[in-house]
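J.: Only the shape, not the letters, is given here:
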């Protein structure tokens, strides 16, 4: 991993001893892979996995030999010298990858070799994800079943070796992507050595007689029909070793869960290396946090607002008192149905009053409650916090015009401008809250400027502007402001969004650009006496790290450039949380510029129904929405609608929606989409292809059954989430496999099952009622034992380019 350390000058900092990967002396390191099996003591990965429990020391030897040095030998069969990848430190031999970038500068290969090496990387990625021990953030089952291993020194050593393999994998993926043209994206027809070594164990375990050729690496094989855990399609799972280190250092478990989905092992290695230099609120006493809930956010505002950093006396300072606004004034504004104004705060001489916005210039403050301004019981904050807000807003006012021309400071803050639940009858309270919620997007959109308040980079003890650019991007990534759902909607609604850092107010995008320029200047290798290939690769590695840390900001910046879409906002919400899960449809609507009227005013105020209203506002949706793993709406005509998009609802089962990727990078410019219409109308077309096949067959259907694909000698086992009701023998059904997780190999795929009625004599147009999601598993080519006595249906592949699938307003029972 020290090739990354050298790029970012991590050696100049106090690197923990546990970052030195031990070199495990094993003579098989120097043996060609085909002849090394006897020395390994195991012939396949099934044996390797069980070595982890039975003989952990040998497991470490085999692991490093097979997946680290074996992979290097696959890439550099002529140049590879094992002595180049080890050194002596404190009297011990350790693995050193300092020469890796030099090796890469010498590499050359044709298209066929690129494909072969890509297959090797994908294969090692899949299996290192499986043999890595369960991530300490949440429990999960390995492909070959859970294995309980004591937390010993050898155990820690194996996790560190796996972490080094994953960092190596990410480096080689990046180099292969950079050095290979777009033509090199297909799968090799020649099985590489690593694939052939594991082929036997997989086929014997799950699919006797099948080949791993064409395996879909986006989905990890599973031993059960319904319990398979899909991996992200955009790279490997980050090494559990780094999460263990960060947890031991007191990091919030919920925040680390977000990292698990956004950062790779390389970024986590860098972050953990400089952890001691980070001044962030997600570190400290976070033992009560879980993978889905941060207790600081969950309890925010329950005990009233906090005092600011500058209030040195804290709550004991008798001169710092709560400032309460006149709630009757803003209630009258919300109750006036003809008014287009919203309530804003006018602050002068230590007094805060409520006014109508009308045509006044005001600032909207975007913040998170856990950083001191939250108050669940009343519309008040401490006077010290008002003074802090003045310090935040004044630089922005001075930057636009003279202070006198503005008069008193005018701003919008949810704590002071949104009515609380106490003190009113239920009907009045609900109506008032609905009026306030419907105006939130307008409050931010009509503001002269939206200002971000985040104590991670506005901490008085943190000189952000003078930090190393690497520390700057890590502090930006760890802003608590990025962790909450409402701040996503607020930032996207804003026409101008700015942030004040060290007394300077600038746009959020300009801050990212400035930090990026400093980062490039600090770590640029353009002036080094290296070959152009090596220099480009080094710079690309550093750029990928920068892009990963600032990627959460893309959703805001892209929205200002007219590039916003439902995929970006959906994926952003997946990594955020909110105390009130029922707010999620409203937030999704605001983030996609959808009117809140129908969402807020709908009679059935359930999250599922509101989610349906939001998604039906789109003319097109990504086809992947049909194949989400999370809970669906329990309605006959809308069972494709996800009931929730984020962890806020207590579920972590939904997946990110991404186009297909090559070498971990999205390459498709156009995602497969489906048309949406009014309630009970239509969705389609769906593309039918080899990667996303559509199967037609007749019912009636039990909840689980087998499908035989005619002409292909293939059998699928299908298990539906819900049994289809009101069907008969003449019903025809279609099973559509997801384009994201198609069943091209021995894996579990999510599919969608629907009732079909032909509209024309040809099979090009069908009337379809979507029914339920199903889990599909390929079974042995031979007829499974006892299959003939169970539910078996014959199917043919729908072999036209498009299947036009239409919703109906009634259930079809032909």
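T.: Perfect, thanks for sending it. This structure is a prediction, so every number in the text was calculated from the model and none was measured.
J.: When you work out contacts or count neighbours from here on, use the C-alpha atoms and nothing else.
T.: OK.
J.: roughly how far is stretch 2-20 from the heart of the chain?
T.: 27 Å (Cα atoms, centre = their mean, to the nearest Å).
J.: first to last residue in stretch 355-372, what's the distance?
T.: Distance across stretch 355-372, first residue to last, is 24 Å (Cα to Cα, to the nearest Å).
J.: Kindly apply the preceding question to stretch 559-572 instead.
T.: 13 Å.
J.: same question, stretch 91-107
T.: Using Cα to Cα, the two ends of stretch 91-107 sit 33 Å apart.
J.: Buried residues in that stretch, which are they?
T.: 93-98, 100-101, 103-105 (16 or more other Cα atoms under 10 Å).
J.: Can I get those residues in a markdown table including secondary structure?
T.: What follows is these, written out as a markdown table (DSSP: H, G, I helix; E, B strand; the rest coil):
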| residue | secondary structure |
| --- | --- |
| 93 | strand |
| 94 | strand |
| 95 | strand |
| 96 | coil |
| 97 | coil |
| 98 | coil |
| 100 | helix |
| 101 | helix |
| 103 | helix |
| 104 | helix |
| 105 | helix |
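J.: want to compare, so here's the second one:
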């Protein structure tokens, strides 16, 4: 790992299990047998009984370190370069400092030598694929055959790092030489596993938050090298200053700025010379009335801090005024839920930072600035509460009009910026990147500057200019992985917005926002819809606007994780309604912007009729499944009173009983799609505990189907939906009389589906189904047939209307309100009915109803049931009359 230049020293240095057993005469795939081992059909390493077995660690290192090096690099001098070139001076440990030289020799050889290149590249990729599977299965903490301490943990880490290094180098070489044989490139962005020794170090002495670790593992896609870089980029002493004993991987970080009683505390700056109210008092704006008056005039106040007099003046915003905004997280102690005040040391620090702003206007001694803590009212009077909501509505304008946005994070300000990957990884793992409000602040800002140690401001745009050179490295994929920070703050979409480019449609922007929001959290669940509506700049109603009041002092006293969970549980139905209202206003204001792939996203779903397709939160904290449904170009979804209308391919499932598919003791099923019995698919439908099929569902008679995110799944498991058909509408063309079906469906659960290619399984399944349909009692036993649907099949997707779709943590209300019978709240502001794209104008693909392509030759003896039900849920009219015109995206 020395080639990474991460100053690892002796911390994770692997032992050398001498001597190396892999000789030039050995072949990579057959080497295990020569050492007394073999790989089972499930790719588990086992001993060959009765033969001579080499010591396990010696075998693993010889095969997956030295053997992989020899097989992939394939240099002429590889007969001798392993003996001492990868050992420490004392000969007891592995040292990879010279690996960079060999990678450069490899690249130089391939650039200048075309003969036999195809075979060499394929041979290297096949070896890397096998090695990656073995390492992930046996060395990664989430591996199928991982056993703690069975393999030396430092050795496991070294195998992961080497594998990722060679994969990255091959990818760069392939790109340079123009090797373009489809299917033989490999994926350099997929990691080789999660190393136990590194994760235990981060969870233990280093004091990392479990939530941060969980998110990093998802963002870095099990890239051990990148996780190692993240660990080294942060000083563990800094991280230990906050206690994470109450934190959980699946819950927002609980390390808040509170005292022993759980009361929020506004903190002094870490370097405050006298953190005492007498030596460093609170400072507030010179006129609270000026702040309120400017907000009442639909303007916003700016602030000027005079460090000589320690006065904080309120200045009305004037058009084209140059000012800075400050982006921070309340958990760092820069907030104040009781008064519009901050400690003097904080304002002194702001003033020092402002001196470092680039292109500062000449002669401007004091920079105008805006920070929510001082400029958004927090009082208890009705006037202050109403103006607070109006001030929050102006956040979009405030950040878009600012000349600078300065990011202040308590972790970053104690670290120095370094290389591109080092600086980017610091930002990626920072607390500022974990919060939802900072996402919209980053996206809306023209010029984003990160505050580091010694008042150093790092310009985001200048940092990104360093990426191409940093990424032109054979030694690691760290720069690409670290650049997740850029995508997770909507970097490409932000650049398109600032430069007025049309690179992102409303559809694409919503997909990008989802991917970025999934890794973020907010201390108040009700803030989610408010922050998203502000980011997207859509008009929202009173239910969402009310969320802006939740930072009152009475709500700032989250004394425990249990209290916060109880508060969320009691309000889950209200949260569902707020999320429903957000989808409504997005669909009305920006038609054609809802990504169809949203139906495949993980997590629990809204419990309200017509919206049970929608996840309750965008902040799932879960990696998007393969293949990313939000990245697949398809028709935009349409919101209707009957559910979400989408166009996707799929399969109809024909079976004697639904228990063949949803058997209580089964986790998977399989089916063929035509009478040749040559094409088979296997399905795993128990991929999420929260979506286990309810008791009794298998006994119902409604036909089941599968919605695919793309046609004909491949050999790797792909995300899909298992649904039940509630109603089928038959349509036909007046021109050619062609008939098609539209399916109204309820989601049963998310599934993983793949095309099965294992010959042993295919032979058995073919024999089983042949016997079942030819015996005297056809259909006896488990028999499932699939029918291929058109790629343009239209579906109306919703969830089941019974109690199984209600939140688990609330009591069932007497009636679930629907758009038809729910009464409007008095004095509710009606959002604008004008329509526009979220970003740039464009075009949407028109789509007609889809037709069915029958691919089924043999059916079961039972009939196909299609139940027709009356439509009880008419399209919503809550937001006023329909718009007169829609803008296509």
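T.: Thanks, I have the structure now. Remember, predicted model here, so these are calculated numbers, not experimental data.
J.: rewinding a little: go through the buried residues of stretch 91-107 of the first structure and say which is closest to residue 5 of the first structure.
T.: residue 98 (8.7 Å; Cα to Cα).
J.: how about residue 810 of the first structure, secondary structure?
T.: Applying three-state DSSP: residue 810 of the first structure is coil.
J.: same deal with residue 254 of the first structure?
T.: Going by three-state DSSP: residue 254 of the first structure is helix.
J.: and the closest residue to it other than its chain neighbours, how far is that from residue 240 of the first structure?
T.: Among residues not flanking residue 254 of the first structure along the chain, residue 291 sits closest, at 4.4 Å (Cα to Cα, 6 or more residues apart in numbering). Applying Cα to Cα, the value for residue 291 of the first structure to residue 240 of the first structure is 14 Å.
J.: Show me which of these two is the more surrounded one.
T.: residue 240 (21 against 17; other Cα atoms under 10 Å).
J.: about what we covered before: spatially, which two of the buried residues of stretch 91-107 of the first structure are the most separated?
T.: Maximum distance among these (Cα to Cα): 25.8 Å, for 93 and 105.
J.: Tell me which residues are up against whichever strand or helix holds residue 33 of the second structure.
T.: Secondary structure from DSSP states H and E places residue 33 of the second structure in helix 31-34. With contact meaning Cα atoms under 8 Å, 6 or more residues apart in numbering, helix 31-34 of the second structure is reached by 22, 38-39, 48, 59, 63.
J.: centre of the chain versus that helix, how much separation?
T.: 40 Å.
J.: Repeat that for stretch 171-181 of the first structure.
T.: Chain-centre distance of stretch 171-181 of the first structure: 23 Å, with Cα atoms, centre = their mean.
J.: before we move on, what about stretch 96-113 of the second structure?
T.: 35 Å.
J.: Quick one: the helices in the stretch 201-350 of the second structure, in order.
T.: 210-219, 224-233, 236-239, 288-296, 344-354 (DSSP state H, counting those that start in this stretch).
J.: what about these, which gets the closest to residue 568 of the second structure?
T.: Of all the helices of the stretch 201-350 of the second structure, helix 210-219 comes closest under Cα to Cα, at 18.6 Å.
J.: So which bits of the top helix by length along the second structure are buried?
T.: Of all the segments of type helix in the second structure, defined by DSSP state H, the longest one is helix 153-177. Neighbour-count burial for helix 153-177 of the second structure, counted by 16+ other Cα under 10 Å, picks out 153-174.
J.: Walking through the stretch 551-700 of the second structure, point out its helices one by one.
T.: Going by DSSP H, counting those that start in this stretch, the stretch 551-700 of the second structure shows helices at 561-570, 572-589.
J.: and of these, who's closest to residue 780 of the second structure?
T.: Closest among the helices of the stretch 551-700 of the second structure, once you apply Cα to Cα, is helix 572-589, at 44.4 Å.
J.: Pull out the buried positions in that closest one.
T.: 572-573, 575-589.
J.: how distant is that helix from the center of its chain?
T.: With Cα atoms, centre = their mean, you get 21 Å for helix 572-589 of the second structure.
J.: In terms of secondary structure, what does it contact?
T.: When contacts are defined as 3 or more Cα pairs under 8 Å, 6 or more residues apart in numbering; DSSP states H and E, helix 572-589 of the second structure packs onto helix 527-536, helix 542-545, strand 638-640.
J.: Tell me which of the ones you listed lies nearest to residue 684 of the second structure.
T.: Nearest of these (Cα to Cα): strand 638-640, 28.9 Å.
J.: Report the mean deviation for that closest one after fitting onto the first structure.
T.: Strand 638-640 of the second structure differs from its equivalent in the first structure by a mean of 3.1 Å after superposition (mean Cα distance after the TM-score superposition for the first structure).
J.: now that strand: which residue numbers in the first structure?
T.: Matched against the first structure by TM-score structural alignment, strand 638-640 of the second structure falls on residues 677-679.
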